[in-house]
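**Q** All I have is the shape, not the residue letters:
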């Protein structure tokens, strides 16, 4: 080869070497705006509402509880079956059985000296999910401004999420090929079915802390990047047997709007703060979300496992069905960098994938997923995700391999509620 020909060859090889030789930082994260003050969870004062929980008695029957105090990873609570409630998972029903006036009296009595025998102690690992046993929920996407920006979404959207809720101390499985991501959310339950906005206004509302895990590999392959509202990919990426961890407290506030606006929710990844927001940062509040959901009750564009679904059934949010808030900023997912996109184009052309019908877009997405799997930026076995709220308790999730093993980290049930963190702001 003549020396003069080396110049264009080198000119082509140098950028390729830079693209493939310099990898993206595996530690890169989305920036978050964190509050300076450490979150110190507490029980909502009885003047503002009631905090309920659910456990099992010695016979294995559900036992509704009135939570009166929180200390570290333990709560003090009154067994409401000793005060007129049935052995039921229906916490709204337990409230009616006992009566709000009596609940307030019991709460105040529990604060008085000499009434220690009124309450019992429970660990979070002894609590059941307050979300019931339904397997169809209404999820919300990019309903916090900063999260919409970090995911490049243009609007709020909804989709059905499938899978039964898991309790406040639980596990999530990391399977090969999965880009597992976390999200913290507020969730709302109603004491009746919601078919109109008047139903929403009249209903008793309960709030609880919840999480939403996502397989970003599935979502990256299936999403319609020009129209998130199409619903494409979201149900498949966010549904599953352990993708919906839920809290052990159901808070029934006197003023749901004020409670939500002020409630603070955070996410810790292995003890490091990664999400921090208040409900008032939601773009659409729960009433506005309900209006949107009811107005979108007949479309069958929501596909899950190849089957078309409506957002809700029978044009109503069913009693026991969960309405989710969406998540704030700080998730693991970041759109592909210019280096990842360039690598994808080069791999696509070099491999000849265009000859077998693979589109350039698919080639770049597959390359992006390959890079992210190799970087191990997303959740891995043995990691610990802890969701914490101001008034709704905590949710602790251990990531396990698909063989169910997890070793080397502190167990979820032993994690303290109050955690020191590094302020990333």
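**A** Noted; the coordinates are in hand. Note that the structure is a prediction, hence the values are computed from the model and not measured.
**Q** contacts, neighbours, all on C-alpha from now
**A** OK.
**Q** how about the longest strand along the chain: buried residues?
**A** The strand that spans the most residues within the chain, counting by DSSP state E, is strand 62-71. Along strand 62-71, these residues count as buried under the neighbour rule (16 or more other CA atoms under 10 Å): 62, 63, 64, 65, 66, 67, 68, 69, 70.
**Q** could those go into CSV alongside distance to residue 145?
**A** Formatted as CSV, those follow (distance: CA to CA, whole Å):
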residue, distance to residue 145
62, 39
63, 39
64, 37
65, 36
66, 35
67, 33
68, 35
69, 34
70, 32
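**Q** now the longest strand of the chain: how far from the chain's centre is it?
**A** 23 Å (CA atoms, centre = their mean, to the nearest Å).
**Q** out of everything not next to it in sequence, what's closest to residue 359?
**A** Excluding its sequence neighbours, the residue lying closest to residue 359 (CA to CA, 6 or more residues apart in numbering) is residue 353, at 7.9 Å.
**Q** Show me where the stretch 251-400 of the chain has its strands.
**A** 264-269, 272-278, 302-304, 307-309, 323-324, 384-389, 394-401 (DSSP state E, counting those that start in this stretch).
**Q** try this one side by side with the last:
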């Protein structure tokens, strides 16, 4: 921005000299037409610098991180090495066409290749492609994922929980330009989250050393009404109710691309998460503030060996299939503070306890479920929950933006 202003100032000054040529003799001895030409060059150069700086903030250079998007061409899935992104259109190299690989997963397209070899392809290939965001497939496919709840301390405070826990999420991914069909009776909440993906099954945390890891932005949409009806209020960490409240169609849009950094540990510390509704920011946080870092997430996930540790549709289910974390499925790592749902206040709880006692609520229900159901009724009045017409933008540094429209 400063360089742009400088360019405009130089252009304006040279323009003044053209209007008042008598003053220009103190600076130049050439024709005044040259001044306007210099002004145009200065303005154009400054504008180009500004565009470059903006693009640099959107994407990492391929030498630092590979940015991979997926698109359909003639019924085949192609992987694009993204080199430019202006927020509406991306440009890059068609790696699938270059390599003759049309796998469903981007990691399979680059399987067996060294990082530097892929970087070289981005510089030497002539297979340039330009795509609109609306042309993109979900950056990662699949319909079975592992989620971490309460992985940011401030989010734990607002929801009344103190430690992370795990649960599965069963829903197919959606692309970055996303329409979510609203169902009456939902308490639709938003959660900007960092997703991580592995190119092969991970059976120990030690395998992370030297492994490529993919990162993407996701929105872990939640129907709090379903969650509250099904959750165990005395043991929230059991995960009961979470898969049901988070596994509805349209509840997992992905960013426009998956990013594979050369140094993923340093990369994570640069990631800032944000979410806005109708242009107003609601969530903001940093991935470096996760309670469980990526190593801890892997350790905790593998410690259960995929055993039945959660509930979905009133049945106990595995956190994931097998004893290793599956390849090409998303681990959804938690959301920072700023969601719509907040735990009931002490005042609400005390008032509901009195109501429970003096109206004979104890004859038909246990206290904890009673309080939860009363709070559900109260939350139905909360106008901050998402509704038809709302526009949600979900962003993480270098990982792009999801644009969601809530429809009837």
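**A** Nice, thanks for sending it over. All of these numbers come straight from a predicted model, not from anything done at the bench.
**Q** Quick TM-score on the pair, please.
**A** The pair, once superposed, lands on a TM-score of 0.80 when counted by TM-score structural alignment, normalised by the length of the second structure; 355 aligned residues with a CA RMSD of 2.4 Å.
**Q** In the second structure, point out the residues matching the longest strand of the first structure.
**A** Mapping strand 62-71 of the first structure onto the second structure (TM-score structural alignment) gives residues 77-86.
**Q** what does that stretch contact?
**A** For stretch 77-86 of the second structure, contacts defined as CA atoms under 8 Å, 6 or more residues apart in numbering pick out 55, 58-59, 61-62, 66-72, 90-97, 101-104, 106, 109, 122, 129.
**Q** Of those, select the buried ones using a PyMOL command.
**A** Listed next is the PyMOL selection for buried residues among those, using 16+ other CA under 10 Å:
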select buried, resi 55+58+59+61+62+66+67+68+69+70+71+90+91+92+93+94+95+96+101+102+104+106+109+122
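**Q** Restricted to strands, list the contacts of stretch 77-86 of the second structure.
**A** 66-72, 90-94, 129.
**Q** Those residues: which two are farthest apart?
**A** Based on CA to CA, the longest span within these runs between 66 and 72 and measures 19.7 Å.
**Q** Need the strands of the stretch 251-400 of the first structure in JSON lines (columns: mean neighbour count and distance to residue 5 of the first structure).
**A** Output for the strands of the stretch 251-400 of the first structure, formatted as JSON lines (neighbours: other CA atoms under 10 Å; distance: least, CA to CA, whole Å):
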{"stretch": "strand 264-269", "mean neighbour count": "23", "distance to residue 5 of the first structure": "52"}
{"stretch": "strand 272-278", "mean neighbour count": "22", "distance to residue 5 of the first structure": "51"}
{"stretch": "strand 302-304", "mean neighbour count": "20", "distance to residue 5 of the first structure": "54"}
{"stretch": "strand 307-309", "mean neighbour count": "12", "distance to residue 5 of the first structure": "57"}
{"stretch": "strand 323-324", "mean neighbour count": "25", "distance to residue 5 of the first structure": "61"}
{"stretch": "strand 384-389", "mean neighbour count": "27", "distance to residue 5 of the first structure": "55"}
{"stretch": "strand 394-401", "mean neighbour count": "25", "distance to residue 5 of the first structure": "52"}
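**Q** right, and those - which one's nearest residue 128 of the first structure?
**A** Closest to residue 128 of the first structure of the strands of the stretch 251-400 of the first structure is strand 394-401 (CA to CA; 11.3 Å).
**Q** Give me the number of neighbouring residues for the aligned residue in the second structure for residue 167 of the first structure.
**A** Per TM-score structural alignment, the equivalent position to residue 167 of the first structure in the second structure is residue 175. Look at residue 175 of the second structure: counted by other CA atoms under 10 Å, it has 27 neighbours.
**Q** Quick check, residue 175 of the second structure in contact with residue 71.
**A** No: contact criterion CA atoms under 8 Å: residue 175 of the second structure and residue 71 do not qualify, at 10.2 Å.
**Q** Spell out which residues are contacts of both of the two.
**A** Common neighbours of residue 175 of the second structure and residue 71 (criterion: CA under 8 Å, 6+ apart): 136, 137.
**Q** Residue 166 of the second structure - nearest residue in space that isn't next to it in sequence?
**A** Per CA to CA, 6+ apart, closest to residue 166 of the second structure is residue 148, 4.7 Å.
**Q** ok, now residue 390 of the second structure?
**A** residue 406 (5.4 Å).
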